[in-house]
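Peer 1: make a model of this:
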Amino acid sequence: MEEKTSLGFKWLYGMNAFGNGLLGGFVSSYIMIFFSDVTLVPIAFIGSLFFAVKILNMCVAPVMGVVIDRTNSRWGKIKPWLLVGTLLMPPTAVLMFTNTGFTGTRLLVYVTIMYVMWGLFSTVFGTALGSVFPTLTRNVEERRKLSVIPAIGGVLGDFTTVGAVLPLLAVIAATQAQGYFRLGLLFAALFFVSNLFFINKYKERVTVESTEQLKLRDIIKAVSRNDQLLILLIVNFFLNVGVFITMGTALYFFKYNMGNEGMFATFGITVGLSQVLMMTLFPKLMKKLSKKAAFQVAGATLIVGYVILLAAKGIMGTFFPIVYVGGIMLYLALGITTALMPIFYADIIDYGEWKTGERNNSTIISISSLVGSFSDATKELIVGLTLAFIGFAPNVVQSQHTKDGILFLMTCIPMIVITIAVIVFTLFYKLNDGFYNRILKELENRA
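Peer 2: Next up, the predicted model:
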């Protein structure tokens, strides 16, 4: 395993993440409102569909991790599956953002098929891409530097879509439906090209391994013996649910609570830049803080940001500026957690190897993807059902009760679940820097 990576690969790693962030951000930020406000799919159906698909992805992710770990090809384990996702995700995204004119049952069937396909293909791709980082290096300092590169690229791509989509819709097409379709084509093409370049450059070590079948009970045993993996999965679930609910509700908040849909773009660029700034400073921050302390600081900052957003409602004269302040607090904290999570999972893969004698790289990454899918599914269900419960109706002026419900959904529920994440992490996560360094030395001695 190489301890250093070239500057050229680092740039390509970041550009690849940018392309992925463009398409991923476009889908995650706009697919719900496209379905509800453009194609007029009932909001309760959308929430239920998204929840069901994420549950399906949960089942696919660990299977995909095992498949990758057991793949033996001339191109390696990971690269073939990166290519599969690169080929299948772009056309599926374009079809999702196609307004077919269907109504009734035909519309619901079409939307269901497209979103199920997107979920499956993105799970294959995400599991393979997530497996790349732990293979690059075991050097602690190099991991800190590398972890922020795809994180920054992904955030820049994500918030480019947040900042550009709504202003571009009115420029590139006569209707929103046409605009979403054309932007889908653009982002899908950029995703495809950036991944082809990355796949070509990524040099995975090709090893010949036993073709003996890996049994399910062996996987369960290996994962269950990794106690720190279980703790991190719980923490990651609650953290993701909180953050995903906020992201999934933000556009509704700006459109209906603040009466300024266009402000979502400006807000997205502002908070996105604050997240990028924090990730840029991340290697320096980690020279002063341990990984565990950095996560605790990020968790506390998230909670403060939610308190500020919630308090803004009662200060109408300064409502807009305070929303920006709260948002910046949230995304400064997310800059830290986004950079930390790949390091945590890479550390836990090493911990599992130290404890069990087996290195289940893609299997563990797939389990983390499973938790991500379950978090997203929980978010979709909570957002969809809550919007239906508070009386939300698309493209009309909302009642004060509905507006209050949207604000509560965007702030209070995330604040509660993130507080749980911080408490669990503080009490039960023991893989601190000193312990991890001892593990590395022992693994080196074994080798």
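Peer 1: C-alpha from now on. contacts and neighbour counts both.
Peer 2: Noted.
Peer 1: centre-most residue in the chain?
Peer 2: residue 372 (7.2 Å; Cα atoms, centre = their mean).
Peer 1: that one: which element?
Peer 2: Element membership for residue 372 (DSSP states H and E) is helix 361-389.
Peer 1: how about the helix or strand that that helix is followed by: buried residues?
Peer 2: Per DSSP H and E, the first helix or strand lying C-terminal to helix 361-389 is helix 400-428. In terms of neighbour count (16 or more other Cα atoms under 10 Å), helix 400-428 has its buried residues at 402-407, 409-415, 417-422, 424-425.
Peer 1: burial count for the residue lying closest to residue 38 once chain neighbours are set aside?
Peer 2: With Cα to Cα, 6 or more residues apart in numbering as the criterion, residue 38 has its nearest non-adjacent residue at 6.4 Å, and that residue is residue 177. The number of residues packed near residue 177 is 18, by other Cα atoms under 10 Å.
Peer 1: so how far is the helix holding residue 372 from its chain's centroid?
Peer 2: 10 Å (Cα atoms, centre = their mean, to the nearest Å).
Peer 1: who touches the host helix or strand of residue 435?
Peer 2: Using DSSP H and E, residue 435 falls within helix 433-446. For helix 433-446, contacts defined as Cα atoms under 8 Å, 6 or more residues apart in numbering pick out 290, 291, 347, 350, 351, 354.
Peer 1: give me that answer again for 6 Å
Peer 2: Applying Cα atoms under 6 Å, 6 or more residues apart in numbering, helix 433-446 turns out to have no external contacts.
Peer 1: and it, how far out from the chain middle?
Peer 2: Centroid displacement of helix 433-446 relative to its chain, using Cα atoms, centre = their mean, is 30 Å.
Peer 1: residues of it that come out buried?
Peer 2: Neighbour-count burial for helix 433-446 [16+ other Cα under 10 Å]: 436, 439, 440.
Peer 1: between these, which is nearest residue 234?
Peer 2: residue 436 (20.1 Å; Cα to Cα).
Peer 1: for residue 241, see how far away the closest residue to residue 426 other than its chain neighbours is.
Peer 2: Nearest non-adjacent residue to residue 426, counting by Cα to Cα, 6+ apart: residue 296, 7.4 Å away. Here residue 296 is placed at a distance of 17 Å from residue 241 (Cα to Cα, to the nearest Å).
Peer 1: structure for this one too, so we can compare:
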Amino acid sequence: MEATERIKEAAPLKAMVPWKERISYGLSDTACNLAFQVIGTYLMFFYTDVYGISAAAVGTLFLVARVIDAFDGPIIGIFIDRTHTKWGKSRPFFLWFSIPFGLMCVLTFTTPDLTDGGKIVWAYVTYILVGIFYSCVNLPITSILPSLTNNPKERTVLGTIRQFGGTIGQIIVTVFTLPIVALLGSGDQQKGFFLTILLFSIVAVVLLLNTFVNTKERITNVQKVVRVKDSVKAMKRNWPWMIMILMNFIYWMAMTMKNQTTVYFFKYNLGREDLVPIIMALAFGSLLTLLFTPAVANRMGKRNTMVMGLVLAIIGQIIMGIGAHNLSISIIIFGVVINAFGTGFISGLLSVMLADTVDYGEWKNGVRAQGLLTSASSFGAKFGMGIGGAMTAGILAMGGYQANKTQTAESLRAIEFNFVWIPIIGFVIAAIALFFYRADKQEKQYLVELEERNRTFRENEK
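Peer 2: All right, here's what the predicted structure looks like:
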């Protein structure tokens, strides 16, 4: 293997990342969720019930925009691999794109007085652009992880802290968005959503800049600029990476369909829209399992821990289905809590296991392409969110959903199908895919071999 395709390590395998840096890293995902979770959770409701766009038009918008937008991930990943600055490869993106990202979030919830066609054009432009700028600040969170440390246990800790921070951001959004909208809007939901996203976006920009200042890329590549054709080589025979792409797609499709219909389900099926912030607050349950994720993963393995999370998520969804059939709020709440426990294990390991595929790809193919490989998370997540959003809107449209009106029995079943049953199908498929994931068993072998290669390279360099 040529020297330019090897890793030059700046820290020993047992190096720990300082707590200040750990927290700053975790806050990057808090920032992304503060702004982008408003889009993922409430944008469909905003479009249909606030801005006045039909559910069918929103479904087409979500599908077209997200499919187009999904391909920005690999492009940005290639840019990361080809970036070489004094700050590293991934860190500069926090500096360059945090403000544009915050601005586009605000514009997405801006409601200019336009014709119906004009509203759709505005929605397309802002929705696509906010997704692109989201990739520019979110992809580096994953791509920088292999550069922060080469210690697998430390990566699990960092990934857990990241997800903990992201969950905090998600909870703030899901619990407080509607109350803040009501408070700031004083009855005007258009004004309320605009001021709320403005507030969240300002905080997000500050947190992203903090991540830029307080993180450090320790594990560097001798090949300062990785050529595109070399990056593509890292995908060859990288089965763990392919499985993680599928996992990201399925997980985010299922979660998008569930999250987007939460407000519909409680507003129309149960007639208790006031419970939405409380139900969203139950996501705190995922924080409990996140705290235990590193210890459980060290004992059971990352794959088995994620499978356990998927099983818990499925059980929680089934309980929610029983509660929905009986219109029992207490049973639904119980199911939501169990589901949150499961998704805590899943979300805590997605980025960690994807970062592991960077090492695996280097071991198999001699190329370390962290930008391109980790960009798969964005591609899978965005494509999943796009398909999920389109399916949600399509099923609502087929059910005859009409905003702010009494729903028919068919439209109520469509809402319940989105909220309860489709996520179960997604989680089952994801669990089956994980049974083909074998990187956990090979981790010690490929890390030892990579360390030996790198040690030889350092000795030859002297």
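Peer 1: picking up where we left off before, more neighbours, residue 296 and residue 241 of the first structure?
Peer 2: Looking at residue 296 of the first structure and residue 241 with other Cα under 10 Å, you find the greater number of neighbours at residue 241, namely 25 against 19.
Peer 1: what lines up with the more buried one in the second structure?
Peer 2: Matched to the second structure by TM-score structural alignment, residue 241 of the first structure sits across from residue 253.
Peer 1: so who does that match touch?
Peer 2: Contact analysis of residue 253 of the second structure by Cα under 6 Å, 6+ apart lists 384, 385, 388.
Peer 1: tell me the residue in the first structure aligned with the last one.
Peer 2: Alignment note (TM-score structural alignment): residue 388 of the second structure maps to residue 379 of the first structure.
Peer 1: I'd assumed residue 245 was in contact with its match.
Peer 2: Yes - counting by Cα atoms under 6 Å, residue 245 is a contact partner of residue 379 of the first structure at 5.3 Å.
Peer 1: who's more crowded, those two?
Peer 2: Counted by other Cα under 10 Å, residue 379 of the first structure and residue 245 do not tie: residue 379 has more neighbours, with 27 against 23.
Peer 1: hmm, residue 399 of the second structure is touching residue 410, no?
Peer 2: Yes - Residue 399 of the second structure lies in contact with residue 410 (Cα under 6 Å); the separation is 5.3 Å.
Peer 1: pretty sure residue 286 of the second structure is in contact with residue 341, am I right?
Peer 2: Yes - at 4.7 Å, residue 286 of the second structure counts as touching residue 341 under the criterion of Cα under 6 Å.
Peer 1: how far away is the counterpart of residue 55 of the first structure in the second structure from residue 92 of the second structure?
Peer 2: Here residue 55 of the first structure is matched to residue 67 in the second structure, going by TM-score structural alignment. Look at residue 67 of the second structure and residue 92 of the second structure: by Cα to Cα, they are 27 Å apart.
Peer 1: show me the helices in the stretch 201-350 of the first structure, by range?
Peer 2: For the stretch 201-350 of the first structure, the helices defined by DSSP state H, counting those that start in this stretch cover 216-224, 227-252, 263-285, 291-312, 319-356.
Peer 1: minimum distance to residue 171 of the first structure: which of these has it?
Peer 2: Closest approach to residue 171 of the first structure among the helices of the stretch 201-350 of the first structure (Cα to Cα): helix 263-285, 14.7 Å.
Peer 1: relative to helix 291-312, how tilted is the closest one?
Peer 2: Taking axes from the mean of the first three to the mean of the last three Cα atoms, to 10 degrees, helix 263-285 of the first structure and helix 291-312 form an angle of 150 degrees between their directions.
Peer 1: what's helix 263-285 of the first structure packed up against?
Peer 2: Judged by 3 or more Cα pairs under 6 Å, 6 or more residues apart in numbering; DSSP states H and E, the packing partners of helix 263-285 of the first structure are helix 140-172, helix 319-356.
Peer 1: can those helices go into CSV with extra columns for distance to residue 18 of the first structure?
Peer 2: Below are these laid out as CSV (distance: least, Cα to Cα, whole Å):
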stretch, distance to residue 18 of the first structure
helix 140-172, 4
helix 319-356, 15
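Peer 1: can you redo those helices as a markdown table with distance to residue 304 of the first structure and mean neighbour count?
Peer 2: Formatted as a markdown table, these follow (distance: least, Cα to Cα, whole Å; neighbours: other Cα atoms under 10 Å):
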| stretch | distance to residue 304 of the first structure | mean neighbour count |
| --- | --- | --- |
| helix 140-172 | 22 | 21 |
| helix 319-356 | 7 | 21 |
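Peer 1: to residue 222 of the first structure, which of those lies closest?
Peer 2: Here helix 319-356 is closest among these (Cα to Cα), at 6.8 Å.
Peer 1: helices or strands up against the closest one?
Peer 2: helix 263-285, helix 291-312.
Peer 1: contacts made by the shortest one with the rest, please.
Peer 2: Contacts of helix 291-312 of the first structure with the rest of the structure, by Cα under 6 Å, 6+ apart, involve 319, 322, 323, 326, 329, 330, 333, 411, 415, 422.
Peer 1: the second structure: which residue goes with the residue nearest to residue 426 of the first structure?
Peer 2: Using TM-score structural alignment, the partner of residue 296 of the first structure in the second structure is residue 307.
Peer 1: again with residue 168 of the first structure
Peer 2: Under TM-score structural alignment, residue 168 of the first structure pairs with residue 180 in the second structure.
Peer 1: for that match, which non-adjacent residue is closest in space?
Peer 2: Closest to residue 180 of the second structure by Cα to Cα, 6+ apart is residue 196, at 6.4 Å.
Peer 1: roughly how far does residue 330 of the second structure sit from residue 158 of the second structure?
Peer 2: 35 Å.
Peer 1: ditto for residue 364 of the second structure
Peer 2: 25 Å.
Peer 1: then residue 281 of the second structure?
Peer 2: Residue 281 of the second structure is 24 Å from residue 158 of the second structure, by Cα to Cα.
Peer 1: the helices of the stretch 201-350 of the first structure into CSV, with extra columns for distance to residue 112 of the first structure?
Peer 2: CSV is the format used below for those (distance: least, Cα to Cα, whole Å):
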stretch, distance to residue 112 of the first structure
helix 216-224, 30
helix 227-252, 19
helix 263-285, 28
helix 291-312, 34
helix 319-356, 30
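Peer 1: in what helix or strand does residue 358 of the first structure lie?
Peer 2: Assigned by DSSP H and E, residue 358 of the first structure falls within no helix or strand.
Peer 1: that one pairs with which position in the second structure?
Peer 2: By TM-score structural alignment, residue 358 of the first structure lines up with residue 367 in the second structure.
Peer 1: any idea how far residue 228 of the second structure is from its match?
Peer 2: 11 Å.
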